[in-house]
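Enquirer: Sequence plus predicted model, see below.
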Amino acid sequence: MINQVYRLVSPRQFEITYKDKSLKFEKDSIVIRPTHLSICAADQRYYTGSRGKEALAKKLPMALIHEGVGKVVYDPKGEFQIGTSVVMVPNTPSEEDEFIAENYLRSSRFRSSGYDGFMQDYIFLDRDRVVPLPEEMNLHVAAFTELITIAMHSITRFELKSHPRRNTLGVWGDGNLGFITCLILKKKYNDCKVIAFGKNQYKLDNFSFVDESYLIDEIPADLFVDHAFECVGGKGSQYAIDQMIDHLQPEGSMSIMGVSEYPVEVNTRMILEKGITMIGSSRSGREDFVNTVNFMIEHPEVLEYFSVLVGEVCEVKTIQDIIDSFEKDLTSSWGKTVMEWKI
C-alpha cells in the first residue's frame, strides 16, 4: 500500500511524501488511521523555525505531531477489533534497561523529533505502542493524552524520590501542563492542599479545583509548600525555580518539567542550604500511557475538566488546512489546538 506522509520541509512549508508499505512484512505491526491530532509547543518550534538553523537542517524534512489518537484498521493477530480507538505512543525504544526507563534511553526514537510523527495517512506501530481507549472517551481530549502522560510520569517519579510529607503541594505555571498537573495531584492526593502559581489571572480562573491560587508577584512571604512542580519552561523557568526554592520547606523536592532552549541560572546555594531534591522529568513511556488511561477511567469527572483545555478544533482535509491549524494555534492564548484528521 502507498502511505502519504505530510512532512515539514522548511518553516511553514509542508510537502507530501509517498512511502510504499507491504502488509505481509508488517506481521507484528498494527496499522492505525489517525483521527485526532494535537499540536504541541515543540511542533510549533519546528513549524516557525525557532529551533534554529542547525537543528532544522538536522531534523527536517519530518512529519510533525506526537500527540494523537486513531482507529485500528489492520491487526494481523486479531487482538484489536477493527475500528477500536487507541492512543498512539510516540516513544519507540529499541532496547530495555534494568534501571533506565524507555524515555531516557539514548537509543530510543521519538516521533516528531528527528523521526516522522503522526501526520500520515496511516501509522504502523509496534503492538506495545498502542493503548486502547474506552468507547465513551472524548476524542478531542484523548488527542492530547501524551501531554497528560508527561504530568503523570513526573508525579510517578516524585512519588519514588520525595519524602512522604505531602500536606501542601505547589505548582508553578498557569498553562496547559500546570493545569493538568494540578488536577492529577488533587485527584491522587485529595487530602493535600494544592496551590497553583501563575502570571495570568484569567488563566488561573480556570483552576477551579485547586485549594488556592496566587499570582507570582503576590505570594505571601510566609507561604511554604512541602514539594513543588515547575511547569513553566523557557527563560521563565529560571524565575519559577527561584520562587520554588524560596517557598519550599527544607528537604522538599522540586519536579522540573518545563523545557528551555537555553541554560537557566539556578540558586545552588539555597538548594544546598535547604537540602532540596531536584527531580528532572522528560517525555513518557508506555506505562505512563496505561496509567493515564486508567486514571481517566477511574476518575471520569476529570474528562470534563480536561475538556476546558480544548481550544481550537480544526478540520483538516488539505495541506492548507494544516497550515491554518498551526497559525490558529500560534494566536491561541489558552488550551490545545486539535486537528480532526480527515486529509
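Expert: Everything's here; your move.
Enquirer: use CA for all of it now, contacts and neighbours both
Expert: Noted.
Enquirer: and the most centrally placed residue in the chain, how far is that from residue 140?
Expert: Taking CA atoms, centre = their mean as the criterion, residue 147 is the residue nearest the geometric centre of the chain, at 2.1 Å. Distance, residue 147 to residue 140, by CA to CA, to the nearest Å: 13 Å.
Enquirer: Quick one: list the elements packing against the longest helix along the chain.
Expert: Taking DSSP state H as the criterion, the chain has its longest helix at helix 145-161. With contacts taken as 3 or more CA pairs under 8 Å, 6 or more residues apart in numbering; DSSP states H and E, helix 145-161 sits against strand 67-74, helix 176-188, strand 248-256, strand 277-280, helix 286-298.
Enquirer: ok, second structure coming up, stack it against the first:
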Amino acid sequence: MINQVYKLVAPRRIEVSYEDISLNTDKVIVRPKFISICKADQRYYTGTRGEEILKKKLPMALTHESVGEVSYDPTGALKRGQAVIMVPNTPYEKDELIGANYLPSSKFRSSASDGFTQDYIAINRDRLVVLPDEIDLRMASFSELISVAMHGISRFEKTAHARRNRIAVWGNGSLGYIATLILKKKYPDANIIIVGRTQQKLDYFSFADEAYTSNDLPADFSFDHAFECVGGNNSGDAVNQIIDYINPLGYISLLGVSEDLVPLNTRMVLEKGLTLQGSTRSEREDFENVVAFFVEHPDGADELQRLIGQVIKVRKTEDIIQAFEKDLNQYWGKTVMEWQI
C-alpha cells in the first residue's frame, strides 16, 4: 500500500514523499482526522531549532498531536471507523525504573521519527487509546498536550509534600490553561492560582480561584507549590519569580521548554529547600488518564473546547503550509487541521 507522507524538507517548505505500508504486519492502520499544531512543530517549520539540528532531522513529517479513525486492524479487535488517540512516543525497550518518555532509545514523532502529516499511519496497537463516542475530536486532537500536563501533575502528586492549600501556575498559554483546569478538578478545595503576562488571556481562566499578571503580584503573595508552563525566553524569569514567592520546602514542576540555558537563583532554592522537577512528554497511562478526565469531568472537557482556536480544512499540501502560517499569528488556543487530504 503506497502512503503519501507530507514532509518538511526545509523551513517553510513541505513536499510529498511516497512510502510503502505493509498490511502483512500486526500494526493498525489509522487515518488521521484532526491534527493539532504544537509550538515544537513551529520551531521546525520556521527553522528556529537551529541549522545543525535541522540538518539531522529533515526531511521529516511534522506534528505529534492527532486523533484518527481506524482503517484496518489485522486482529479485528478495533473496528473500522473507531476514533482513537495516537500516542506519539514509540518505545523500543522497557525499564522498570525509567518511563518510556525518558528513555533515549524511544522515538518521538516529529522529533526522532515522522509525525502524523500522512495519509495513513501504521502504528503499534499499544500506541492507540480508544475515545468515547461523545468526545469532540477537534478538542481530543490536542490530547497529547493535555497528557503532558497530566503527566506533570501525576509526578507532583508522588513527590510534593502534602500541604496543598495554594497551588500556582505560571503561564497563560494553552499548557497553563490545561494545567490550571486539571488542578482545579483534582483539588477542588485548594486555591488554584494563575499568573500570566496578559490580562486578556487571563480572562479565559474563569475556573481559577485567583488570577494575577506577573508584574502586579501582591506584596504578601505566597503559595505551597507551583507549575512553570511558560517556556521559551521568559521561562527563566518565571522560575525565578516562583522561587521568590513560593513557601519553604515547596515543589516546582518545570513543564515549559526553552531552547536556551536558563539562569536560576540557586541560593534561594537552597535557602528554601525547594524541589525542582522536570517533566517532558507522556506515556500511554497519561493518555488513558486524559480520556478518564473527559468522561469524569464533562464540564472540564467543555472548558478545554475553548482552546480550539481555529480549524483549517487541509485538502492539499498548500493547506498545510497555510495552517502553519496562520498558527504563527494565532493569539489564543490551538490551530487544528481537519485532515481531508
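Expert: Noted; the coordinates are in hand. Given the structure is predicted, the values throughout are model-derived calculations rather than measurements.
Enquirer: care to give me the TM-score?
Expert: Superposed pair, TM-score by TM-score structural alignment, normalised by the length of the second structure: 0.99. Supporting alignment: 341 aligned residues with a CA RMSD of 0.6 Å.
Enquirer: ok, the residue nearest to the centre of the first structure - contacts?
Expert: Applying CA atoms under 8 Å, 6 or more residues apart in numbering to residue 147 of the first structure gives the contacts 67, 177.
Enquirer: so what corresponds to it in the second structure?
Expert: In the second structure, the residue paired with residue 147 of the first structure is residue 145, using TM-score structural alignment.
Enquirer: Over to residue 290 of the first structure?
Expert: Checking with TM-score structural alignment, residue 290 of the first structure has residue 288 as its match.
Enquirer: Residue 129 is in contact with that match, correct?
Expert: Yes. Using CA atoms under 8 Å, residue 288 of the second structure is in contact with residue 129, at 6.7 Å.
Enquirer: Need the three-state assignment for the closest residue to residue 233 of the second structure other than its chain neighbours.
Expert: Spatially, and ignoring its direct neighbours in sequence, residue 233 of the second structure is nearest to residue 258 (6.4 Å; CA to CA, 6 or more residues apart in numbering). With DSSP: H, G, I helix; E, B strand; the rest coil as the basis, residue 258 of the second structure sits in coil.
Enquirer: Count the neighbours of residue 220 of the second structure for me.
Expert: Neighbour count for residue 220 of the second structure, taken as other CA atoms under 10 Å: 6.
Enquirer: if I look at it, how far off is residue 247 of the second structure?
Expert: Note on residue 220 of the second structure: its distance to residue 247 of the second structure, by CA to CA, is 11 Å.
Enquirer: next one: residue 71 of the second structure
Expert: Separation of residue 71 of the second structure from residue 247 of the second structure (CA to CA) stands at 52 Å.
Enquirer: where's the alignment partner in the first structure of residue 41 of the second structure, which helix or strand?
Expert: Using TM-score structural alignment, the equivalent of residue 41 of the second structure in the first structure is residue 43. Element membership for residue 43 of the first structure (DSSP states H and E) is helix 41-48.
Enquirer: got a list of contacts for that helix?
Expert: Identification of contacts with helix 41-48 of the first structure by CA under 8 Å, 6+ apart yields 8, 10-13, 51, 56, 64-65, 112, 326, 330.
Enquirer: which of the residues you listed sit farthest apart?
Expert: Greatest spacing in the contacts of helix 41-48 of the first structure, by CA to CA: 56 and 330 (19.1 Å).
Enquirer: okay, the two: which has more neighbours?
Expert: In this view residue 56 of the first structure and residue 330 are compared by other CA under 10 Å, and residue 56 has more residues nearby, 20 against 13.
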